[in-house]
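Chemist: sharing a model prediction with you, sequence too.
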Amino acid sequence: ATGTAEPVGRAWNELPEIPKRCQWANFLRNHDELSLDQLTEDERERVYRAFAPDEDMRAYGRGIRRRLAPMLGGDQRRVELMYSLLFSTPDTPILNAGEELGLGDDLRLKERESSRTPMQWSGDEPNAGFSTADPSRLVRPVVTDGPFAFGRVNVAAQERDPRSLLHFVRHAVRTYKANPAFGRGAWTFLSADDPAVLVHRCELDGHSVYAVHNLSCEAKAVQADLPDGLADVFHDTATAYEPIRGGRVHLRPYGYRWLRPRE
């Protein structure tokens, strides 16, 4: 909501200690409302303005009843950035069904039901391929209108598109599994000379990996506490970034980079 890294780092640092053999389960959205009851009134209003400006996007006076993609205006760059944060920080990432596609919501449904619409498998089958039943018999209707309608957002179409969110999530999962320090390592926040850039290191069994995230809509070239000799293992877009030299790191708008020492 602020476009700065400080609230993210503060939230992580305020997590209570848990046993070493345990992990937090981290998710961006689930099938309930996104509760904001732990925020101050000013923080809550700022989040509402950014992600749920209309009253019908909110629930129970304390949370947001939208899916992630609509909250971020359907901007795939921002959605990818959020998933990059989810997968590059220790603990267990959780995906709610349909979030790997960027499904929308149906605000005509009451309360939490708005984000519990059926999976959109196909763009040209009845009920988005979810069910062969008469539409009137579905527990909740398929999204049929707007930018998140099943004719536009569905598994079949994203399977065919190598630039789709579905392919991005698969790539993120593979990279996460290939670099276990991201999921199980001890993490440390590193300094950067721009408040919009979040930098952290994860260490496991003597191996370090790094992640850099640009939370703003502007390209950045920042000075960060990063060593030379790092190689990108995952980043936004297909175009390679300049190597990091002397701690100087380049990022596109809403860009992200996962790095590890060159072998």
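Modeler: Cool, the structure landed. Residues are numbered from 1 along each chain as shown.
Chemist: from here on, contacts and neighbour counts on C-alpha atoms
Modeler: OK.
Chemist: hang on, Pro70 in a helix?
Modeler: Yes: membership of Pro70 in a helix is supported by DSSP: H, G, I helix; E, B strand; the rest coil.
Chemist: next, the closest residue to it other than its chain neighbours: secondary structure please.
Modeler: With sequence-adjacent residues excluded and distances taken as C-alpha to C-alpha, 6 or more residues apart in numbering, Pro70 is closest to Gly104, at 5.9 Å. Using three-state DSSP, the structure places Gly104 in coil.
Chemist: separation between Gly104 and Phe27?
Modeler: 17 Å (C-alpha to C-alpha, to the nearest Å).
Chemist: the more surrounded of the two?
Modeler: Neighbour totals were compared for Gly104 and Phe27, and Gly104 leads with 27 against 14 (other C-alpha atoms under 10 Å).
Chemist: contacts only, for the more buried one.
Modeler: Residues in contact with Gly104 (C-alpha atoms under 8 Å, 6 or more residues apart in numbering) are Arg66, Arg67, Leu68, Ala69, Pro70, Ser115, Val143, Phe148, Ala149.
Chemist: just Val142 next, same as before
Modeler: Thr117, Pro118, Met119, Gln120, Asn127, Ala128, Phe150.
Chemist: below is an additional structure, to be compared with the one above:
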Amino acid sequence: MDAPGREWWRDAVCYQIYPRSFQDSNGDGIGDLEGIIQRLDYLNDGTPHSLGIDAVWLSPTYPSPMADFGYDVADYCDVHPDFGTLETMDRLIAECHRRGIRVLLDWVPNHTSDQHPWFIESRSSRESPKRDWYIWRDPRPDGSPPNNWRSVFGGPAWTFDERTGQYYLHSFLKEQPDLNWRNPEVEAAMLQTLRFWFERGVDGFRIDVIGRILKHPDLPDNPPNPEWQPGDRERFSQLWIYNHNYPDVFEAVKRIRKVFDEYPGRVAVGEVFGTPEEIARYYGDADSPGLHLAFNFHFIHERGHAITPWEAPVLRRIIANAEATVPPFSQPCFALNNHDRSRFVTRQNHDGHGLERARAAPLLLLGLRNTPFLYYGEEIGMADVDIPPERQQDPARFRSVGRDPERTPMQWDASPGRGFTTGEPWLPFGPPSPNVAEQDGDPDSLLSLYRRAVWLRKELPALRVGSLTDLGGDDSVVSWWRQAPGAPGVAVAINTATVPARAQLPFPRGRIVLCTVRAREGERAGGEIELPPLGAAWIAEEA
């Protein structure tokens, strides 16, 4: 039950599903909405045997040519046949709501597919009534693109259209032309797609690359990045001054928020990138709010870091920066995994200890003051899968094999089809282990640890609604103290070192309620606690 007057998303644990990879119900090797329905009890059946998930976010399920696996939308108000129908989506929403699970869809406002009717009409002629729905410009005198902007996926961010003699802008693939959000008709049409889904009962949206929907109106060249080196990704060769987090974006976000406010209880979660201060701007202010939540990906990667190291001073700084910048009327939103980044177990396995760090990860993520997002398979320790060249699918291969390794099918059991499909999976499986079946009945498994963490978070007011106070620490330990009025406080301590370490506790008497070493749960602790190598614990205060 939601506390009176308290928005549900403040206390929720959310779970990202990549629909192609969660559960296939018809044997075609592609996950679908019916498959998700079949697995809902795994997410939350109302008992601690389930994960206890409060909301699911579905990566795009819209009709699409799948040039970028759904992030090239051809129709914002329907469902791709690979995934089902509108009726299946309606039933999924109803089945989720019956279990107390909210549903968030993925909204892609920056660009459409080049097969969307709007773009087909726009490129038909310079006189098209929808010409200005996209960003068209004449070539430079030498015939080159209008400016020097680079696509996120490599190459120029412009493609020349022979028929009409102009270039169109695409921040991503050429099959993903950017919408012109400076045209009020575009904004109105896109906001109407939100209302379509709200009327069908959707509880909110994760909003894709919202920081790019408005660029500098004159489209000037971006300056070169003085820190870029040959061999670095091309997209970082210039500073995104004029096409990313441009100040006009923030007013557009506030207008988007007003549509969410037309439907009480809905939540807007933005995919944003930048400094802590830039992330905070997306929240707006108390009198003119923006997003309810803005993703902070700094545990995954920070500016200048391909991979954020699992080191206490780094984690402490990320937490402190978020606490200092997010406005008081909202809260941070963290994730350790998603569909665009190498999985945590692989990222943090440079010394062979990735799985040990993965056991501490839920205690960090669920112990913070935030709305946490889990990524399917994170709870069983799924790692990146080596994809042979002939099976690679991702067209945006900015790494050697793109983003396929972190998008492989969910491993439900050790059978040939991993419990995911009776057919040939769209991406190859990893080794049979890890899988859900092998961990389901094992109280010491990572899955059991995640279940305990999620359900304890529901039970302990300090973790759900409490304030956060840094407890200091050293180069090995990051720790903090959660407090809620009238409830026992809870200390969270994470040892990032590969040797034992001690954490100071802010109370003389306490009890370990969750630990990476399950045998220690229930153990008394006060004053300080010794943590095993790469271990973590939640310690509840006792009178």
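Modeler: The structure has been received and is ready for your questions. On a predicted model such as this, the values are computed, not experimentally measured, just so you know.
Chemist: just give me the closest of the contacts of Val142 of structure 1 to Phe87 of structure 1.
Modeler: Met119 (22.8 Å; C-alpha to C-alpha).
Chemist: report the secondary structure state of the equivalent of that closest one over in structure 2.
Modeler: Correspondence of Met119 of structure 1 to structure 2, assessed by TM-score structural alignment: Met410. For Met410 of structure 2, the secondary-structure state derived from three-state DSSP is coil.
Chemist: mind checking the end-to-end distance for stretch 216-229 of structure 1?
Modeler: End-to-end distance of stretch 216-229 of structure 1: 26 Å, with C-alpha to C-alpha as the criterion.
Chemist: with stretch 207-226 of structure 1 instead?
Modeler: Start-to-end span of stretch 207-226 of structure 1 (C-alpha to C-alpha) is 15 Å.
Chemist: list the buried ones in that stretch?
Modeler: 208-216, 220, 222-226 (16 or more other C-alpha atoms under 10 Å).
Chemist: and what of stretch 512-526 of structure 2?
Modeler: Quick answer for stretch 512-526 of structure 2 (16+ other C-alpha under 10 Å): Ile512, Val513, Leu514, Cys515, Thr516, Val517, Arg518, Glu521, Arg524, Ala525, Gly526.
Chemist: now do the contacts for the last one.
Modeler: Contacts of Gly526 of structure 2 were listed using C-alpha under 8 Å, 6+ apart, and they are Leu505, Phe507, Pro508, Arg509, Gly510, Arg511.
Chemist: cutoff 7 Å now
Modeler: Shown in contact with Gly526 of structure 2 (C-alpha atoms under 7 Å, 6 or more residues apart in numbering): Leu505, Phe507, Pro508, Arg509, Gly510.
Chemist: look up how far Ala497 of structure 2 lies from the first one.
Modeler: Going back to what we said before, that points to Leu505 of structure 2. In this view, Leu505 of structure 2 and Ala497 of structure 2 are 18 Å apart by C-alpha to C-alpha.
Chemist: coming back round to it: what residue of structure 2 takes the place of the residue nearest to Pro70 of structure 1?
Modeler: Counting by TM-score structural alignment, Gly104 of structure 1 corresponds to Ala383 in structure 2.
Chemist: switch the contacts of Gly104 of structure 1 over to TSV; also include distance to Trp187 of structure 1 and neighbour count.
Modeler: Shown next, in TSV, are the contacts of Gly104 of structure 1 (distance: C-alpha to C-alpha, whole Å; neighbours: other C-alpha atoms under 10 Å):
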residue	distance to Trp187 of structure 1	neighbour count
Arg66	30	31
Arg67	28	26
Leu68	26	23
Ala69	28	22
Pro70	30	18
Ser115	32	24
Val143	40	23
Phe148	36	21
Ala149	39	19
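Chemist: tell me the one of those nearest Pro90 of structure 1?
Modeler: Leu68 (20.9 Å).
Chemist: what residue of structure 2 takes the place of the closest one?
Modeler: Under the alignment (TM-score structural alignment), Leu68 of structure 1 maps onto Phe344 of structure 2.
Chemist: mind listing what that match touches?
Modeler: If you count contacts by C-alpha under 7 Å, 6+ apart, then Phe344 of structure 2 has Leu336, Asn337 around it.
Chemist: swap in the one 4 residues further on?
Modeler: Going by C-alpha under 7 Å, 6+ apart, Gln348 of structure 2 touches Gly354.
Chemist: what's the matching residue for Cys202 of structure 1 over in structure 2?
Modeler: Using TM-score structural alignment, the equivalent of Cys202 of structure 1 in structure 2 is Arg482.
Chemist: make sure that match is indeed in a helix.
Modeler: No: under three-state DSSP, Arg482 of structure 2 sits outside any helix and is assigned strand.
Chemist: you'd agree it is up against Ala493?
Modeler: No: at 11.3 Å, Arg482 of structure 2 does not count as touching Ala493 under the criterion of C-alpha atoms under 7 Å.
Chemist: measure the match of Gly104 of structure 1 to Arg407 of structure 2 for me?
Modeler: Ala383 of structure 2 is 10 Å from Arg407 of structure 2, by C-alpha to C-alpha.
Chemist: what's the spacing between stretch 241-251 of structure 1 and its chain's center?
Modeler: Distance of stretch 241-251 of structure 1 from the chain centroid (C-alpha atoms, centre = their mean, to the nearest Å) equals 23 Å.
Chemist: tell me what the top helix by length along structure 2 is packed against?
Modeler: Determined from DSSP state H, the single longest helix within structure 2 is helix 184-199. For helix 184-199 of structure 2, there is no helix or strand it packs on, judged by 3 or more C-alpha pairs under 7 Å, 6 or more residues apart in numbering; DSSP states H and E.
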